[in-house]
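A.B. asks: 3D model of this:
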Amino acid sequence: MRIAIGSDHNAFDLKETIKEYLADTDHEVIDFGCHSKDAVDYPDVAFDVSAAISEGNVDRGILICGTGIGVCIAANKYPGIRAALAHDVYSAERAQLSNNAQIITLGAQIIGPEVAKKVVEAYLNVSWAEGSKRKVDKIVEKEQEFVSENFKEAVAGSNCSVN
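C.D. replies: Below you'll find the predicted structure:
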């Protein structure tokens, strides 16, 4: 599996720890930054990882910031992305099993490195069995409705036309 990973500067050390942990697995890890402890804005990294998933360049993503909340909110703004905050094995498994989340988010100031490894392992070792498909489909439909409406409004305000 191709895994995108990214963090802000607050979570750089935990990102590096998880990368090292995943190096011993069959997964290919692609690092979207940050690449040092120099300050970066977490939405930029979250959008890059989300784009890679949306474009089919990676299978799943792991995003990390101080709490995991900021990167989760940012990733969920990207159309088609479902990101879930996970700080324990059960929530990591359910993120995939119940919600088909393409991304899990972690908080480096909340979770320690050993627990983070177990959370990542749990997330990557399960596959969506469509157990909550009806609910996920409702989320996808609502998102598509909003995206479609916003596109029509944007086009209406331009010189373009929509059939």
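
A.B. asks: Going by C-alpha atoms from here, please, whenever you check contacts or count neighbours.
C.D. replies: Will do.

A.B. asks: For the residue nearest to the spatial centre of the chain, give me its contacts.
C.D. replies: Per CA atoms, centre = their mean, the C-alpha nearest to the average position across the chain is that of residue 103, at 2.7 Å. By CA atoms under 8 Å, 6 or more residues apart in numbering, the contact list for residue 103 reads 60-63, 81-84.

A.B. asks: I'd like the residues you listed as a markdown table, with distance to residue 149 and neighbour count appended.
C.D. replies: Listed next are these as a markdown table, based on distance: CA to CA, whole Å; neighbours: other CA atoms under 10 Å:
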| residue | distance to residue 149 | neighbour count |
| --- | --- | --- |
| 60 | 28 | 24 |
| 61 | 28 | 25 |
| 62 | 30 | 28 |
| 63 | 29 | 32 |
| 81 | 18 | 19 |
| 82 | 20 | 23 |
| 83 | 23 | 28 |
| 84 | 26 | 28 |
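
A.B. asks: Alongside the first, I'd like the structure of this one:
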Amino acid sequence: MKISIGSDHAAFALKEHIAAYLRFKGVEVLDEGTHSEDSVDYPIFAEKVSKDVLEGKADYGILMCGTGLGMSIAANKFKGIYAALCLYPTMAKYARLHNNANVLVMAGRLMGPTLAEETVDTFLSTEFAGARHQRRVDEIKEFENR
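C.D. replies: Model (predicted):
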């Protein structure tokens, strides 16, 4: 599995932690930055990670900013990206199970490392349920074509 990961300055420390955690578990990580706590604009990193997912360079993306709100808004502007802001493992479970999300968004200022690890593990280990949920995902995809 290959994960593209990115954050702004507000979530830099959590991004570094999660990238190391994933590597420790044997996951290939494509770190799209930022690479310090110097102030940056989050949409730059939302674009990089979204493109990695859309171009098949990564299986999933993980984005983080202070609250996760900006990253989720920015990433969802890309056709084919279904970014879900998940503050807890249960949210991550249903983002995958029911919504087939392909980008996990987390909040660097609202989540500690252990909660973030559990949220990432749940997101990456949950399969899309399909069935009636596929119909709903297809309805969402229709919005992109209008």
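
A.B. asks: Map the residue nearest to the centre of structure 1 onto structure 2.
C.D. replies: Matched to structure 2 by TM-score structural alignment, residue 103 of structure 1 sits across from residue 103.

A.B. asks: for structure 2, what spans make up the strands?
C.D. replies: Counting by DSSP state E, structure 2 has strands at residues 2-7, 28-31, 60-65, 83-85, 103-107.

A.B. asks: Average separation of the last one from the aligned part of structure 1, please.
C.D. replies: By that I understand strand 103-107 of structure 2. After superposition onto structure 1, strand 103-107 of structure 2 sits on average 0.5 Å from its aligned residues (mean CA distance after the TM-score superposition for structure 1).

A.B. asks: Measure how far the direction of that strand deviates from that of strand 2-7, in degrees.
C.D. replies: When axes from the mean of the first three to the mean of the last three CA atoms, to 10 degrees is applied, the directions of strand 103-107 of structure 2 and strand 2-7 differ by 30 degrees.

A.B. asks: in strand 103-107 of structure 2, what's buried?
C.D. replies: Buried positions in strand 103-107 of structure 2, judged by neighbour count with 16 or more other CA atoms under 10 Å: 103-107.

A.B. asks: What ranges does structure 2 have for its helices?
C.D. replies: For structure 2, the helices defined by DSSP state H occupy 12-24, 42-54, 69-75, 89-97, 113-125, 132-144.
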